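>>> Here is the input, now give the coordinates:
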Amino acid sequence: MNRSKNLRLWLVLCVALLLAAGLGWMRFANPTGTPQAPPGNLAGASLGGPFTLTNQHGQTVRDTDFAGRWRLMYFGYGFCPDVCPTDLALIGRGLAAFEAQDAGRAATVAPIFITIDPERDTPAVLKPFVASFHPRLVGLTGTPEQITAVSRRFGVYAKRMDTGDPENYLMDHSAMVYLFDPDGKPVAFLPHQGLTAAAVAELLTTHVR
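Take a look at the predicted model:
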């Protein structure tokens, strides 16, 4: 009888030790105790990379300036008649909703707009344009060569469409919202189709930790 009790006690102690070891490993792997975010639809993709551009204040900005911050990115152009301003307005509202929900986490998000039309989108043009969508939105432009390079690295399609007026051409381009993590790795994207402020806020709530 005593032998049976001792065996049961030994088994209980073994289970307790295994559970304690498991919990300790989990705390070591995730010391903050914050639940890990699920992988996004861009996990493992090769998008992104280094860039050197100019912001709306005429200052040189590099990808490394955003190190340690989440990057909510959108490529478009200031003379876009419909898609870009609509998407940027939704991005701004979605980020504002996330800020109201969790100001601490939202402060780690850098909203970034990169033009695909550097000929017209000068810093002077970008400054009032980006300010109309969110006070923290960074507008980036550069030389045609710089913009072509960064567009390729981020998998962005862009093509000039002549309208017969050299000053009022249009740009055909892909339209989506990108989220990159603090290490600059792609996490997820939202396409233009069906984009809403709520979807942007949910994207940030889900992944930003």
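
>>> CA atoms for contacts and neighbours, from now on please.
OK.

>>> list the buried ones in stretch 42-56?
42, 47, 48, 52, 53, 54, 55, 56 (16 or more other Cα atoms under 10 Å).

>>> Next, format those as JSON lines and append distance to residue 146.
Listed next are the buried residues of stretch 42-56 as JSON lines, based on distance: Cα to Cα, whole Å:
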{"residue": "42", "distance to residue 146": "24"}
{"residue": "47", "distance to residue 146": "16"}
{"residue": "48", "distance to residue 146": "14"}
{"residue": "52", "distance to residue 146": "7"}
{"residue": "53", "distance to residue 146": "7"}
{"residue": "54", "distance to residue 146": "10"}
{"residue": "55", "distance to residue 146": "13"}
{"residue": "56", "distance to residue 146": "16"}
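
>>> Second input sequence below; structure requested for side-by-side comparison:
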Amino acid sequence: MTATDTRSPLARARLWLWALVGIVAFALGTLLAIQWLKPAQGAAGTTAPSDIGTRFTLVDRDGKPVTPQTLKGTPYAIFFGFTRCPDICPTTLNRMAHLRKAMGKDGEKFRIVFVSVDTGHDKPADVGAYVDLFGTPILGLTGSEQQIADAAKSFRVFYQKVPVEGGDYTIDHSAFVVLMDRDGHMQSLLSDHDSDASAIADLRRLIA
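Got it, this is the predicted structure:
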């Protein structure tokens, strides 16, 4: 027997509307962030805005504060998401683990950092347990709602809660990885449209 959707037409329409709003907001946020973050192609001397990633305080799995000063000295690749994310987050973190492995010893010369934007579900220990699933060292961070908002603003990252049936929510968020050099300056972005060869080339430039 096939299950029947007993929701009213109005309820179904509202659900579809929220889903559409979330998709549009996610696409727009990602597009704007990429346009804002990435230097113009071929423009001599262009650089990313100098304040990206310079103002945030988050916490690691043990509740210890992590700031830009904490991360200085080692290049890092930072990605924002949430542990209940069904696709973008595990795909991105798995890919980063794969890229690191493909780089051999050079893969040990940069950090991978994951920031959960889901303060309602992801506590520091939850984020720590999540990043352990990917088989490579990943620094998992989170914080209060204000701390997350400040960090996302600093890295020009978009995220937005989207209500789902049952009173819960999912989160739409930017899907790019920001590459930060050892001095805490943004160098470039990685996206799922980049080939592995292109991404590895960017990572090798990052650690040079």
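
>>> coming back round to it: could you export the buried residues of stretch 42-56 of the first structure as TSV, including secondary structure and distance to residue 84 of the first structure?
Listed next are the buried residues of stretch 42-56 of the first structure as TSV, based on DSSP: H, G, I helix; E, B strand; the rest coil; distance: Cα to Cα, whole Å:
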residue	secondary structure	distance to residue 84 of the first structure
42	coil	22
47	coil	21
48	coil	21
52	strand	23
53	strand	20
54	strand	20
55	strand	18
56	coil	17
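
>>> What is the most widely separated pair among the residues you listed?
Farthest pair in those (Cα to Cα) is 42 and 56. Separation: 28.5 Å.

>>> Confirm for me that residue 122 of the second structure is in contact with residue 129.
No. Look at residue 122 of the second structure against residue 129 with Cα atoms under 8 Å: they stay out of range, at 10.3 Å.

>>> Please say which of the two ends up with more neighbours.
A count of neighbours by other Cα atoms under 10 Å puts residue 122 above the other of residue 122 of the second structure and residue 129, at 19 against 13.

>>> Pull out the buried residues from stretch 179-193 of the second structure.
Going by neighbour count (16+ other Cα under 10 Å), the buried part of stretch 179-193 of the second structure is 179, 180, 181, 182, 184, 185, 186, 187, 188, 189, 190.

>>> Stretch 100-112 of the second structure too?
So for stretch 100-112 of the second structure, counting by 16+ other Cα under 10 Å, buried means 100, 107, 109, 110, 111, 112.

>>> Over to stretch 69-83 of the second structure?
So stretch 69-83 of the second structure, judged by 16+ other Cα under 10 Å, has buried residues 71, 74, 75, 76, 77, 78, 79, 80, 81, 82, 83.

>>> what does stretch 141-150 of the first structure give?
141, 142, 147, 148, 150.

>>> Nearest residue to the third one in space, ignoring adjacent ones along the chain?
What that stands for is residue 147 of the first structure. residue 116 (6.4 Å; Cα to Cα, 6 or more residues apart in numbering).

>>> who's in contact with the one you found?
Counting by Cα atoms under 8 Å, 6 or more residues apart in numbering, residue 116 of the first structure touches 75, 76, 77, 141, 147, 148, 151, 158, 171.

>>> let's go with 10 Å and repeat that
75-78, 140-142, 144, 147-148, 150-151, 156-160, 171-173 (Cα atoms under 10 Å, 6 or more residues apart in numbering).

>>> just to revisit the earlier point, can you list the buried residues of stretch 179-193 of the second structure in JSON lines and add distance to residue 87 of the second structure and secondary structure?
Listed next are those as JSON lines, based on distance: Cα to Cα, whole Å; DSSP: H, G, I helix; E, B strand; the rest coil:
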{"residue": "179", "distance to residue 87 of the second structure": "21", "secondary structure": "strand"}
{"residue": "180", "distance to residue 87 of the second structure": "24", "secondary structure": "strand"}
{"residue": "181", "distance to residue 87 of the second structure": "27", "secondary structure": "coil"}
{"residue": "182", "distance to residue 87 of the second structure": "30", "secondary structure": "coil"}
{"residue": "184", "distance to residue 87 of the second structure": "29", "secondary structure": "coil"}
{"residue": "185", "distance to residue 87 of the second structure": "29", "secondary structure": "coil"}
{"residue": "186", "distance to residue 87 of the second structure": "26", "secondary structure": "strand"}
{"residue": "187", "distance to residue 87 of the second structure": "26", "secondary structure": "strand"}
{"residue": "188", "distance to residue 87 of the second structure": "23", "secondary structure": "strand"}
{"residue": "189", "distance to residue 87 of the second structure": "19", "secondary structure": "strand"}
{"residue": "190", "distance to residue 87 of the second structure": "17", "secondary structure": "strand"}
